[in-house]
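Novice: Attaching a predicted model along with its sequence, questions to come.
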Amino acid sequence: MVAAMSLIWLAGCSKKAPEAEAAVPVIALPVQAVDGAVAGRYSGDVHARYEMPLSFRMAGRLTARYVDPGEQVKQGQPLAQLDPADPSLQLAYAKAALDAAEHRLLFATQQRDRDEAQFKQNLISQLQLQQTQDNYASALAGRDQARQQYKLAQSTTLVADHDGIITSRQAEVGQVLAAGQAVFGFAQSGEREVYVDVPESRVGGITIGQAAMMNLPASPGHSYTARVREIAPAADAQSRTYLVKLAIDHADASLQLGMTADVALQGSKPADAMVTIPATALFHQGEHPAVWVVTPGDSKLDLRPVTVERYGERDVLIAAGLKVGERIVMQGVHAVSAGEKVTPIAPPHAEDAPQ
């Protein structure tokens, strides 16, 4: 009996204490706050609301230019001159065409008057009267068109139709120009816009009328408000970006064409209401996005659903589900499980840390 009790006692003394659960090292860092009032920052440049080429409406040889790029011009100011000898034949042709059109109109008017009188006496049919009236209408339109062509052929001087600035020179003195060929680039005075190129991954988050703040590096401390006026329907074939035009409110003389602008599109959230995480930290719980959160008390993992505001190229903007300072798994999200005890470590490379 004594021997048996001794064996039992020795066996109980030989049992080891249970080992503590081993913690798995994971790359985990606190999430950072971002300004939720800013939906995106872009670089752009200042343009006029209306930019267009200026050209003659008739062909001829350019004999004089009265303005140079960068000059301010007034409405009605002469800008360039064609050689009057060149369009003289066009003027003669236009005059002959006008004379012929007026003659056809005179004949059509006389024929209409005769047929209307005969129709009242039942001497011609309704169909014949309608044909005569149609011929008269065609002759009248032809006369008006020939008159406008003759008026255009008389003008050999290019004038500014609005106040503005000459932005470029596209023809030289002595050059023979075709009708409609550009002579100058022109930007109207008044409204100003800023053009920005937006990546295709972010253009879906921009809407017409969205507010923005704009700063000019050339004028520190001076900001402008703007609103999205137009979004290009297709991406540029070379850069694969979308051109977004923003109308600038209360533009002043300091907004020079071509200036560089820093544009901050406004979002729907107040400042510091969102957090940003690396794209590698995002996990999916079924069809819903989620992240692995390290609980502060026991350093165990908890899979928490989140609401994504915007997907970027390297990061994700989270609108709800996370708080500033909470530690989440940044990499290797598919190699961990719920309730697993972990030891947070920093990324091995500094460039992998969230900016």
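Specialist: Now that the structure is in, tell me what you want to look at. Computed from a predicted model, the values in this text were never measured in an experiment.

Novice: Please make it C-alpha for all contacts and neighbour counts, starting now.
Specialist: Will do.

Novice: Now do the buried residues in the helix or strand harbouring Gln118.
Specialist: Per DSSP states H and E, Gln118 falls inside helix 88-120. For helix 88-120, the neighbour count (16 or more other C-alpha atoms under 10 Å) marks 90-91, 94-95, 97-98, 101-102, 104-105, 108-109, 111-112, 115-116 as buried.

Novice: Over to stretch 140-151?
Specialist: For stretch 140-151, a neighbour-count test (16+ other C-alpha under 10 Å) marks Leu140, Gly142, Arg143, Ala146, Arg147, Gln149, Tyr150 as buried.

Novice: which residue packs closest to the fifth one, ignoring adjacent ones?
Specialist: This means Arg147. Excluding the flanking residues, the one nearest Arg147 by C-alpha to C-alpha, 6 or more residues apart in numbering is Leu98, at 5.9 Å.

Novice: show me the contacts for that neighbour.
Specialist: Contact partners of Leu98, counting by C-alpha atoms under 8 Å, 6 or more residues apart in numbering, are Arg143, Ala146, Arg147, Tyr150.

Novice: and the strand or helix carrying the third one, what other elements does it pack with?
Specialist: Translated: Arg147. Using DSSP H and E, Arg147 maps to helix 126-153. Applying 3 or more C-alpha pairs under 8 Å, 6 or more residues apart in numbering; DSSP states H and E, one finds that helix 126-153 makes contact with helix 88-120.

Novice: try this one next to it:
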Amino acid sequence: MVLRTLHSLLCGAALALLTVASAHAHLQEGAPQAPPPTPVRVAPVREESLAPRKRVFGELRAAHRSSLALLEQGIVQKMLVREGQVVKKGEVLAALDTARINIAMHVHASTIRAAHATLVEQDAVLVRAERELRLLESAQAAGGTNPLEVSDAQSAVSIALAQIELAKANIAVLDATAGLLKTRLADHVLYAPFDGVVTKRHVEVGSWLAEGAAVVELQATDKLEAWFDVPQELYPFVMVQRAYMDAQRELGAMPELAPIERRMMEVSDALDLSLPVSALRVIPAIDSRSRSFAAILDVPNPDATLPAGLALTGFIPTLEPMPRLVVSRDAIMHGDAGPFLFVVRDGLAVPLQVRIDFPVGEDVAIDASGLRAGEAVVIEGNERLLPMSKVAAVSSTSSPVAAGASK
């Protein structure tokens, strides 16, 4: 009896231990696990010797903008474009009614035919006058005619020759007038002188158009110009920039010019996107009221993605270079408190507020308290990070970065 009771107690205790162990295992399996590190791509912070930049403001303007007119007057018969329509060079934009000019050309063609008939008539008159003159000269040689009659016949030949020349000159004038009428007929049609976009229409179908009056306004889109109002004290620095760009254009891409490219003027749009610019031109005249001058750069726009009138910011290098921290543009994030970036320290994405000083090609020069050259900043994957998130960093050259990159 005692042995049976002891056996029952032992079995119950064993079952209880098994139940507790199983419950503990289930609790461990259902417990929340920490999320895995977020994979990100990083690039090192660099220190470069860069000249400080002065900020100037400007706008994009169309390199070609024309108010197109017709040399003829008349009723607008066709208006083939509307505002915002993209047109190609040589495309018909508008046309005037040509009924009256066509009638004038038909009348003129009849006049030319009459002038040619007159010439044929004058040729026949000349032939007759020459025949009469030869007959009279033969009779004079035989002593059977009056000298006055010979003289009159000679005059008749001269008059016939003069009439022929007059008829030929008249035909030449009529031919020139015919060419003018053809030109006037062509001037009834307005063609696009370059590729562009119609920005304004001044007339409609059926309206009267005076000679030389504007029909449409056309703006080129493939090439724009960046216009900046630059303070007069920056004139020497802008002239240095022009020399840099001239050297780059003449020599092309050369390794020797790499240091110069880091000293070039930078231009960005309202979204802080860098724009390619070239061919810096300067108007060497200081405005007496604003004490500034105009600096102009060419901006290619082959895909028509940039609109005229877009606000621009230019950064002109000045003074002597000094050490500055440089990071990729992709590292910069924008929050409510301003721009910031994530620096990888001990495997964590540590946010740091930064101040953007100026762009440098695809990079930006920044000022950030506590950031040091050589540290790794996140350039890809930063949009999905939270402060102090664990990260698995891979460098921009695809080699792993040590987790403790805070030294």
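Specialist: Great, that's in hand. A quick note: this is a predicted structure, and the numbers were derived from the prediction, not measured.

Novice: so what number do they get for TM-score?
Specialist: Once superposed, the chains reach a TM-score of 0.45 (TM-score structural alignment, normalised by the length of structure 1), with 210 aligned residues with a C-alpha RMSD of 4.8 Å.

Novice: Go through the helix or strand that Arg61 of structure 2 is a member of and flag the buried ones.
Specialist: Here Arg61 of structure 2 sits within strand 53-62, counting by DSSP H and E. For strand 53-62 of structure 2, a neighbour-count test (16+ other C-alpha under 10 Å) marks Arg53, Lys54, Val56, Phe57, Gly58, Glu59, Leu60, Arg61, Ala62 as buried.

Novice: of all those residues, which comes closest to Arg345 of structure 2?
Specialist: For the buried residues of strand 53-62 of structure 2, the residue nearest Arg345 of structure 2 by C-alpha to C-alpha is Arg53; the value is 30.9 Å.

Novice: so the closest one makes contact with Ile316?
Specialist: Yes. Taking contacts as C-alpha atoms under 8 Å, Arg53 of structure 2 lies within contact range of Ile316: 5.0 Å.

Novice: which residues are common contacts for these two?
Specialist: By C-alpha under 8 Å, 6+ apart, no residue touches both Arg53 of structure 2 and Ile316.

Novice: next structured bit after the helix holding Arg147 of structure 1?
Specialist: As assigned by DSSP H and E, the chain's next helix or strand after helix 126-153 of structure 1 is strand 157-159.

Novice: Give the other helices and strands that that following strand contacts.
Specialist: Helices and strands touching strand 157-159 of structure 1, by 3+ C-alpha pairs under 8 Å, 6+ apart, are strand 78-82.

Novice: Please repeat the previous calculation with a cut-off of 10 Å.
Specialist: Applying 3 or more C-alpha pairs under 10 Å, 6 or more residues apart in numbering; DSSP states H and E, one finds that strand 157-159 of structure 1 contacts strand 51-55, strand 60-65, strand 78-82.

Novice: Quick one: closest of the ones you listed to Phe283 of structure 1.
Specialist: Per C-alpha to C-alpha, nearest to Phe283 of structure 1 of these: strand 51-55, 48.2 Å.

Novice: Going by neighbour count, list what's buried in the closest one.
Specialist: Going by neighbour count (16+ other C-alpha under 10 Å), the buried part of strand 51-55 of structure 1 is Glu51, Pro53, Leu54, Ser55.

Novice: I'd like the distance between the third one and Ile166 of structure 1.
Specialist: Counting by C-alpha to C-alpha, to the nearest Å, the separation of Leu54 of structure 1 from Ile166 of structure 1 is 9 Å.

Novice: Touching both of the two, which residues are there?
Specialist: Common contacts of Leu54 of structure 1 and Ile166 (C-alpha atoms under 10 Å, 6 or more residues apart in numbering): Leu79, Ala160, Phe184, Gly185, Phe186, Ala187.

Novice: my hunch is that Arg131 of structure 2 is in a strand, does that hold up?
Specialist: No. Counting by DSSP: H, G, I helix; E, B strand; the rest coil, Arg131 of structure 2 is not found in a strand; it is helix.

Novice: how about it, what does it touch?
Specialist: Arg131 of structure 2 makes contacts with Val125, Glu137, Ala153, Val157, as judged by C-alpha under 10 Å, 6+ apart.
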